[in-house]
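Enquirer: From the sequence below, what's the structure:
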Amino acid sequence: MSNIPPFKGMGKKALPFLKALGFHQDRDWFKENKALYESEVKVPLGDLIEHVSARMEAEGLPLRGTRKTSLYRVNRDVRFSKNKDPYNTHASALLTRTGTKKDQGFAYVHMSNERSFVATGFYGLASAELAAMRAAIVANHAKLQTMLDGFQTQGLAFDFSESLKRNPRGFEKLDDEALQKLVRLKHHHFVREMDNKDITTPKIADALLELTHITLPFLEFGWAAIDPVREEEALKNAT
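Expert: Sure thing, here's the model as predicted:
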């Protein structure tokens, strides 16, 4: 463990800064306080990701990240949003197999005054990938249900709030109610809520590691479903 970068927690002023940023959605204010953002939010978040990435490698988990590739920017993309506030009032980062934020099958950390949590799974899959995930769920329902039942004993379950009202295309004739619930999901991920007092401690790193260990079987299930689709798409783009 001696070669693993240390992580003591986010800065004590991280959440107060993000709260103040919500009141001061102003580029001049942010410029004046950028050093505080760097020292209390960005640098500790980078430390967290590189600490967790190193521990994942040591513990045989396939997800990776760096402070350069994994952190989401504080600047908001306002091009297609009615909300033109220039800055996010949360801090977040993503670890994936490739170490980039464009990959699927992730471990994610999110911190804000309103809500802090860690998450794993698949979110916003492309349509062909989502269809492949749904087909895998139908084909392997018994195996998946056993897995999900095990997660349930540890307080983890899918969030069904973002679900279709009807069966998706290709699954119209599916009449098993349990399967219907699973294939109607738009996203397949698990969330563990964090107490905000714990983000300034190493507990947030431990929680992200623990959640990834628990849900790795589902990440592997999802990768087995979507990787052939991604490989086929990559071949098409190469020709």
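Enquirer: make it CA atoms for all contacts and neighbour counts henceforth
Expert: Will do.
Enquirer: Nearest residue to the residue nearest the centre of the chain in space, please, no chain neighbours.
Expert: Using CA atoms, centre = their mean, the residue of the chain that lies closest to the mean C-alpha position is residue 108, 3.0 Å off. Closest residue to residue 108 apart from its sequence neighbours, by CA to CA, 6 or more residues apart in numbering: residue 94 at 4.5 Å.
Enquirer: And the strands in this structure, which stretches?
Expert: Ranges of strands in the chain, per DSSP state E, are 91-95, 106-111, 116-122, 188-194.
Enquirer: The residue nearest to the centre of the chain and residue 95: what is the separation?
Expert: For residue 108, the distance to residue 95 (CA to CA, to the nearest Å) stands at 6 Å.
Enquirer: to compare against the first, here's another:
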Amino acid sequence: MKSLSKSILDYLIDLKQNNNREWFTENKSRFEKEQKEIKSFFNGVKNELNKIDNIEKLQIFRIYRDVRFSKDKTPYKTHFSAGYVRQKPFLRGGYYLHIENNASFVGGGFWEPNKDDLLRIRKELAIDASELRDIVESADFKKYFGILEGEELKTAPRDFDKNHPNIDLIRKKQYLVTRRFTNKEVLSPNFEEEVVATFKAMRPFFNYMSDVLSTDLNGISLY
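Expert: Below is the predicted model of the structure:
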């Protein structure tokens, strides 16, 4: 199991305080050193995750911000992050790992489901949400994530009853889970193990959503 060096967080702290191209260029060798270590860590997580899942792609996000449509013109992100894409079409849901001073977390789920997938999920929940409720109310889910998160509509989506008993789940636009980590936890020798264990705890939720999104309302496979 790999562990992370304190120098990674130190670099991100300094970058946040000096978020400009001049400082970044002057400290390019330092960035390259920390980037090499974090990439190695992200790949190590992928290797461990592939022992319990099928990962189609590791996406390591660039540190450069897209400022074209943002009021915040600082050029660099102050975190390192990566996404782990599961093998489609049968395996749905994505894993996300975010390393930032005092703001590190592991996340997963359905950030921007397309309109067809979102409608399919909502229709399933309108018929029966008991399986999903059992998952999010389980002791293991609460231990790692607490609650099911995500943005939601203020009222019912079109063609759904606002008084439906499952409207709290139906009106969601995102279905997400998150576990946050302190700096001490991030730098601990077993951090990689904890990350993978957290991803593993998402599996019942992912398995449910995968079953829903790979079948029609009669439970017949779409593929």
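Enquirer: circling back to that earlier point, I figured the residue nearest to the centre of the first structure was touching residue 122, is that so?
Expert: No: if you go by CA atoms under 8 Å, residue 108 of the first structure and residue 122 don't touch, sitting 10.4 Å apart.
Enquirer: Residue 100 of the second structure corresponds to which position in the first structure?
Expert: Alignment note (TM-score structural alignment): residue 100 of the second structure maps to residue 112 of the first structure.
Enquirer: Determine the longest helix present in the first structure.
Expert: As assigned by DSSP state H, the longest helix anywhere in the first structure is helix 203-238.
Enquirer: Then the second structure?
Expert: Longest among the helix segments of the second structure by residue count, using DSSP H, is helix 28-49.
Enquirer: For that helix, which residues meet the burial criterion?
Expert: The neighbour-count check on helix 28-49 of the second structure (16 or more other CA atoms under 10 Å) flags 31, 34-35, 37-38, 41-46, 48-49 as buried.
Enquirer: tell me the angle that helix makes with strand 94-99.
Expert: Here the directions of helix 28-49 of the second structure and strand 94-99 differ by 140 degrees (axes from the mean of the first three to the mean of the last three CA atoms, to 10 degrees).
Enquirer: which helices and strands does helix 28-49 of the second structure pack with?
Expert: For helix 28-49 of the second structure, the packing partners by 3 or more CA pairs under 8 Å, 6 or more residues apart in numbering; DSSP states H and E come out as helix 6-17, strand 55-60, strand 80-86, helix 191-201.
Enquirer: so of the ones you listed, which one's packed in deepest?
Expert: strand 80-86 (a mean of 21; mean count of other CA atoms under 10 Å).
Enquirer: matching residues in the first structure for it?
Expert: Using TM-score structural alignment, strand 80-86 of the second structure corresponds to residues 91-97 of the first structure.
Enquirer: Name the residues that touch that stretch?
Expert: Applying CA atoms under 8 Å, 6 or more residues apart in numbering, the external contacts of stretch 91-97 of the first structure come out as 41, 45, 49, 53, 62-65, 70-72, 74, 100-101, 103-112.
Enquirer: Swap in 6 Å and give it another go.
Expert: 62-65, 70-72, 106-111 (CA atoms under 6 Å, 6 or more residues apart in numbering).
Enquirer: Which members of the residues you listed are the farthest-apart pair?
Expert: 62 and 111 (23.4 Å; CA to CA).
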